[in-house]
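Visitor: no sequence for this one, just the structure:
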């Protein structure tokens, strides 16, 4: 669903694309994936990707706690972050980085991605820095 704000009210309409399907079209079983700003990890779990190849970051402390309790025991690597431009991973680490509504630093993302890999992003214009 897309949202539009008009001064004192908002409206929405159905999107004509499906982020989940787009991510799955790029994602291979052997890919190392990073979900930036995972929230509670709900979306990344729907991908049913091998947990040992799945990494997530989250900044909001209550969500970090949820991730540590719910998805880290599955084998997903959870990292708390404090700044968009300092993600705790080495350059060229990921085959795919996904992002839903989280602000991000495009320069940092480009360094973390392996060559010729993908960054399907579902975010609002003002979240890109």
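Guide: Good, I have the coordinates. From a predicted model like this one, the values you see are computed outputs, not experimental measurements.
Visitor: switch to C-alpha atoms for all contacts and neighbour counts from now on
Guide: Fine.
Visitor: Pull the number of nearby residues for residue 101.
Guide: 17 (other CA atoms under 10 Å).
Visitor: Please tell me how far the residue lying closest to it once chain neighbours are set aside sits from residue 52.
Guide: Leaving aside its sequence neighbours, residue 101 sits nearest to residue 123 (CA to CA, 6 or more residues apart in numbering; 4.2 Å). Distance from residue 123 to residue 52, counting by CA to CA, to the nearest Å: 26 Å.
Visitor: Any idea how many residues pack against residue 119?
Guide: For residue 119, the count of nearby residues is 19 (other CA under 10 Å).
Visitor: hold the first one in mind and look at this next one:
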């Protein structure tokens, strides 16, 4: 009976709605180490000196909407169809045009369209970013590294994610090959702490690329064991992997 109740509680958590790129529901139950840089500050400083901006992978437009001011020409792309109307509604009053895309290696913009491209946790093709940037244009990206949450997969007995090799050096090499000059490159490995197994289930539902076949049934026995460990210790830490790159065309 206890196992059945646990399964039903997991199912209820898994079934909670998620839209845009808003993790506020688990903010107090899932805590990540602060990064040694401030992406928002880096972007805000760059935006103030730019006349045109591209936000790649805007999600529901949450980050772009939070910036104090935007250039007169601002576009955003989003590849996840359910997020597109959310972003359009949120950013409409700021005159941001949100464009749905099918892949990051084809950006639907003319050559030399933007002074600045920003990218938070979205994949990118360095050559395509270079194409849409003007001479001396800048690219700012904060990426989720391939080691991020790797021990989540191991703990549950799941295969590693497909992006496991993604790291600062590979991203830097891609940008250099595309003709960029790297002005900032930083990498950080810390931890994300989960206080409840339910928060981990919700989190994995929201980022399906971490465990491609994740479901309530899949890996249930391992989740039972992990839940006992979290209850005994009060939390469980997993790897946090981020890196920051600022590049100039």
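Guide: Nice, I can see it. Small disclaimer: the values here were computed from a predicted structure and weren't measured.
Visitor: Tell me the counterpart of the residue nearest to residue 101 of structure 1 in structure 2.
Guide: When structure 2 is aligned by TM-score structural alignment, the residue opposite residue 123 of structure 1 is residue 143.
Visitor: I'd like the distance between residue 66 of structure 1 and residue 123 of structure 1.
Guide: Relative to residue 123 of structure 1, and taking CA to CA, residue 66 of structure 1 is found at 22 Å.
Visitor: circling back: residues in contact with the residue nearest to residue 101 of structure 1?
Guide: Applying CA atoms under 8 Å, 6 or more residues apart in numbering, we find residue 123 of structure 1 in contact with 99-103.
Visitor: any idea which element the match of residue 123 of structure 1 lies in?
Guide: Using DSSP states H and E, residue 143 of structure 2 sits in strand 133-144.
Visitor: mind listing what's buried in that strand?
Guide: For strand 133-144 of structure 2, burial by neighbour count (16 or more other CA atoms under 10 Å) applies to 133-134, 137-144.
Visitor: do stretch 118-131 of structure 2 as well
Guide: Buried residues in stretch 118-131 of structure 2, counting neighbours by 16+ other CA under 10 Å, are found at 118-122, 124-131.
Visitor: Spatially, which two of the residues you listed are the most separated?
Guide: Largest separation among the buried residues of stretch 118-131 of structure 2 by CA to CA: 121 and 131, giving 20.3 Å.
Visitor: wait, residue 97 of structure 1 sits on residue 114?
Guide: No. With contact defined as CA atoms under 8 Å, residue 97 of structure 1 does not reach residue 114; the gap is 10.0 Å.
Visitor: can you pull out the helices in structure 1?
Guide: 19-26, 42-46, 61-70, 106-112 (DSSP state H).
Visitor: okay, stretch 73-90 of structure 2 sits on what stretch of structure 1?
Guide: Counting by TM-score structural alignment, stretch 73-90 of structure 2 corresponds to 53-70 in structure 1.
Visitor: Any idea how far apart the tips of that stretch sit?
Guide: 17 Å.
Visitor: In structure 2, which residue is most central in space?
Guide: Nearest to the mean C-alpha position of structure 2, by CA atoms, centre = their mean, lies residue 121 at 3.2 Å.
Visitor: before we move on, the earlier item: tell me the angle the strand holding residue 143 of structure 2 makes with helix 39-47.
Guide: 180 degrees (axes from the mean of the first three to the mean of the last three CA atoms, to 10 degrees).
Visitor: Understood, closing this out.
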